[in-house]
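> based on what follows, work out the 3D shape:
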Amino acid sequence: MNRVCLALPTNRACSATITALHAEAVHAARHFGADVQLLILDSADDRTRGEHTRTVAALPPHQGVTVHHYDEEAQRDFLRQAIRKAGLPGPDHLLRLMLPPAVSYGACTNRAFLLAAALGCDSVHRRDSDSTYQLHAGRPVFPVHHELPWLGRPAAEAAAAVTRADLDPALAHRPVSLAGASFIGELSVDIAEIRRLDEAVYHDVVGLWAPGDWPEERRRALVEESFTGAGTAAFTGDHSTLTLVDPMRVDMCNVAFDRAVYERVPLPPATDTIGSDYFLLHLVHDAGLPGILHNRHIENFHTPERRTDTGFPAYQRRFVKFLLSMLYFHDVYERMAAEGAGLLDERQRVRPDRIVTLLRESTAVDRAENIWRLDRVDTAYRKLGGRYAAFADRLGAEREGLLDQAARDIEDFAHLTECWPALIKAART
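Now for the predicted structure:
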């Protein structure tokens, strides 16, 4: 029986999502015979977590579905044991990278990966608490329908089961390492207000996540595509493609990875940074590992706390840190793409040592491009006025610290990647 981890990291109220996720787990057990470990990693406040506990207690039991609901203290205890058993230096630093005091999209998913290893799972299927399933003919459209059958199996075996195969036959012996789709609905990044206020400013700001040397035409095309997912068209029927999956076509609220990927390389543990959980999408693509791209898109929505007086500057800071992180990630992605199959070992598994080297070398790039990014953000936000101008004032006081943090985040990622195989081994036992 295939044991899988259906994972939901959350720090907000999401009882409806937990109930819906359980329904997907039941679907996976009933229709695919899977042994589903439903994992809820709960970083919400005490009151909200209590609501979640009552929701979990009310879930109807189903054969093949086991629910795990861990608060941060339980997660911390598990991590301490794994880190101690791994015998790695700097255990306190590693614990902070795995369970930081601030929001980290990469770190919460890394905890799911490590717990999945401890639970003996073959794959991790990630969902988000600010999204929901589409309905078709009155029934939920569960992504697990495309994720379960082929992960970890040679791509050649999946070719006849998909709608379309767009894969070099020379790669057909490699394992299907990813299955995913995108989202419909609101932008994945909560910056639609900027577009409503000033279209030109929106293009200028969003274009800053492109490499600095891109021509304007290419940058503009990226802006038009960025954060839009699969648009707004509702699901009408299944379509799937066996391919090297374009990272721009998959969202981390709707993705599954084979263990041979996430047990080899973690995600960046950067805090207060959106987009820090997308690295493995690029790694799978650039290493030439096959995937299945399907169209069971999840419906995305934004929760209101990002627009409150405290939530707004915090979220905008995450967005700016994302822009700064791209100086280093573009350098790594470019060299991963050039290396291709060199990122794999003789068993077609990704090589952590190569990733560590690329990350560490990227920290030597000139920071001038990030100084330019901060200048452009400052100018753009002051044009918008109001709370955007106030945020620009705050950003000005943090400039040097943000530049240092962006580089330090990459160093931390390299360190965690170096330690990751030992952590996985410890978690398994």
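> going forward, measure contacts between C-alpha atoms and count neighbours the same way
OK.
> for the residue nearest the centre of the chain, pull up the helix or strand it's in.
Centrality entry for the chain: nearest residue to the mean C-alpha point is Asp277, 3.2 Å, by C-alpha atoms, centre = their mean. Asp277 belongs to no helix or strand when elements are defined using DSSP states H and E.
> let's compare: structure for the following, please.
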Amino acid sequence: MQRVCLALPTMRACPGTIVDLAEEAAYAVATFGAEVHLLVLDTTGEAEFAKNADAVASLAPTPGVFVHHLGDAQQRDWLRRVAEGSGAADPELLLDLMLPKGVAYGSCVNRLFLGAAALDCTSVHLRNDDFEYQVRDGEKLYPIHPELLSIGRPAGQAVAGVTRSELDPADADKRVMVVSGAFLGELNVDIGEIRELDPQVYHDLVRLWTPPAWSDEDRDAMVELSFKGVGAEPFDTDESILGVPDIWKVYMCNVALDHRAYEKLPLLPSLDTLGCDYALLHALVHSKSPGVVHNRHIVNYYTPERKVGTGFVNYQLRYVKLLLSMLYLYPVYGAMWDAGSELLDDKHELKVETILGMVRDTFGADRSGNEHCLDEVDRAYRTLGGKYAELADVVAERRQQLLDEAQQDAELWATLIEAWAPMAAAARTQGLHPAVDGAAR
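A predicted model of the protein is given here:
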């Protein structure tokens, strides 16, 4: 029996999403005989938490589905035990990296990874709180279907569960480490308004996140691909491809990962930075680990708080920090690409020490590239005018802080990588406490 973790991080009230995920969990039990632990890690305030808790309490009991809903205080107590149990010299630092005060996309997923380990699950199936399922003939299209057909299986066996195989026969004994679909709907980075206001400024801003070493043609092609998912491509029939995935076809909003991947390498614990949750996908793809891409895409939508006022400024600053983070991430991703399958050990698992060395090599990176990036951001926002000109003022005021934080984020990632294996082991030993009444739902 597969024991899996269907995982949701949230910082807002999302009772409908919780109900939907419980239905997906029940589907996995009924279709595959899996044991599913629905893990909701919730950092909302008291009123929003109560709405989510009410949704959990309303779920009909389903044999084989176990629901765990942890608020901020419960997560902090549990993570403190894990950090201390790992034997780390500075458990308080690890606690801060795992549950910081602020939005940290990598940290919230890292918590889910440790939660899956604590629940003794063999895979984690990640969902967001701002998505919907596609529907065909009145039936929701659950991504967990193609995920459970392949995740964690030897690739040679997983061939039977896909519609097409591009697997190198030499990789038949390697396990499927990642299964992913894409998304429909709005861009997965909320900058569509910029494209509507001025397509050239949009192009210039997106181009800032492409690798500077690439040719102009390749950078422009990346602009056309970025943040769009599969556009409006509707579902017709199930399609899934086994092989080494294209990095452009794996998305953290719709993905399953094997425990031999996420218990090896954590995501960046960067605050207020979009894209910092993709490092593990890069490691798996560039190491030529087998994966499956499928077409049970989710539907992405935006929540309103990021559109106006401080919500707008805060979200757009996360995009700026994404741009600055690439000075430190692209050298790592490039080194991963160059290493290829040499990034895997004799058990076909990631060589963490090798990746750690790649990260450390970026610490002294020349900041002039990021200085230029902020100059271009300033020009672009002031060209747009209005609230974007006001945003430019905020970026200018925080310029040195933003430059420093980008470097610090790389250093803190290295710290977490060093501590990660003992933390995952401690999570398995500690278990997850408390679950919702300790009961199946």
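> follow-up on the earlier one: contact partners for the residue nearest to the centre of structure 1?
Asp277 of structure 1 makes contacts with Tyr105, Gly106, Thr109, Met252, Leu267, Pro268, as judged by C-alpha atoms under 8 Å, 6 or more residues apart in numbering.
> spatially nearest residue to it, not counting backbone neighbours?
Once flanking residues are discounted, Asp277 of structure 1 sits nearest to Gly106: 4.4 Å by C-alpha to C-alpha, 6 or more residues apart in numbering.
> in a helix, that neighbour, correct?
Yes - applying DSSP: H, G, I helix; E, B strand; the rest coil, one finds Gly106 of structure 1 inside a helix.
> was I right about it contacting Ile274?
No - judged on C-alpha atoms under 8 Å, Gly106 of structure 1 makes no contact with Ile274 at a distance of 9.1 Å.
> okay, strands next: where are they in the stretch 51-200 of structure 2?
Remark: strands assigned in the stretch 51-200 of structure 2 by DSSP state E, counting those that start in this stretch are 65-70, 123-126, 131-133, 135-136, 139-140, 164-165, 178-180, 183-185.
> will you turn the ones you listed into a markdown table that also has mean neighbour count?
Converted to a markdown table, the strands of the stretch 51-200 of structure 2 look like this (neighbours: other C-alpha atoms under 10 Å):
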| stretch | mean neighbour count |
| --- | --- |
| strand 65-70 | 23 |
| strand 123-126 | 28 |
| strand 131-133 | 20 |
| strand 135-136 | 13 |
| strand 139-140 | 12 |
| strand 164-165 | 16 |
| strand 178-180 | 30 |
| strand 183-185 | 23 |
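> so for Ala365 of structure 2, which of those sits nearest?
Nearest to Ala365 of structure 2 among the strands of the stretch 51-200 of structure 2 is strand 178-180 (30.9 Å), distances taken as C-alpha to C-alpha.
> pull the distance from that closest one to the chain's centre.
From the chain centre to the centre of strand 178-180 of structure 2 is a distance of 12 Å (C-alpha atoms, centre = their mean, to the nearest Å).
> any idea which element Glu411 of structure 2 lies in?
helix 399-430.
> which parts of that helix count as buried, going by neighbours?
Residues 402-403, 405-407, 409-430 are the ones in helix 399-430 of structure 2 that count as buried (16 or more other C-alpha atoms under 10 Å).
> repeat for stretch 135-154 of structure 1
140-148, 150-152, 154.
> okay, now the equivalent of Ala25 of structure 1 over in structure 2: neighbour count?
In structure 2, Ala25 of structure 1 lines up with Ala25, judged by TM-score structural alignment. Ala25 of structure 2: 27 surrounding residues under other C-alpha atoms under 10 Å.
> list the contacts of Ala25 of structure 2.
For Ala25 of structure 2, the contacting residues are Leu6, Val36, His37, Leu38, Val65, by C-alpha under 8 Å, 6+ apart.
> is it true that it lies in a helix?
Yes - when three-state DSSP is applied, Ala25 of structure 2 is found to be in a helix.
> so when I look at Ala256 of structure 1, I'm seeing a strand, right?
Yes - judged by three-state DSSP, Ala256 of structure 1 forms part of a strand.
> ok, it touching Ala181?
No - contact criterion C-alpha under 8 Å: Ala256 of structure 1 and Ala181 do not qualify, at 9.5 Å.
> show me where the stretch 251-400 of structure 2 has strands.
Using DSSP E, counting those that start in this stretch, the strands of the stretch 251-400 of structure 2 run over residues 255-258, 291-294, 298-300.
> comparing those strands, which comes out most buried?
strand 291-294 (a mean of 27; mean count of other C-alpha atoms under 10 Å).
> which residues are contacting that strand?
Contacts of strand 291-294 of structure 2 (C-alpha under 8 Å, 6+ apart): 146, 150, 176-182, 238-245, 249-250.
> mind listing which of the residues you listed are in helices?
Mapping the contacts of strand 291-294 of structure 2 onto helices (DSSP state H) picks out Pro146, Ser150.
> give the buried residues for stretch 320-327 of structure 2.
Applying 16+ other C-alpha under 10 Å to stretch 320-327 of structure 2 flags Val320, Lys321, Leu322, Leu323, Leu324, Ser325, Met326, Leu327 as buried.
> out of those residues, which comes closest to Gly385 of structure 2?
For these, the nearest to Gly385 of structure 2 is Val320 (17.0 Å; C-alpha to C-alpha).
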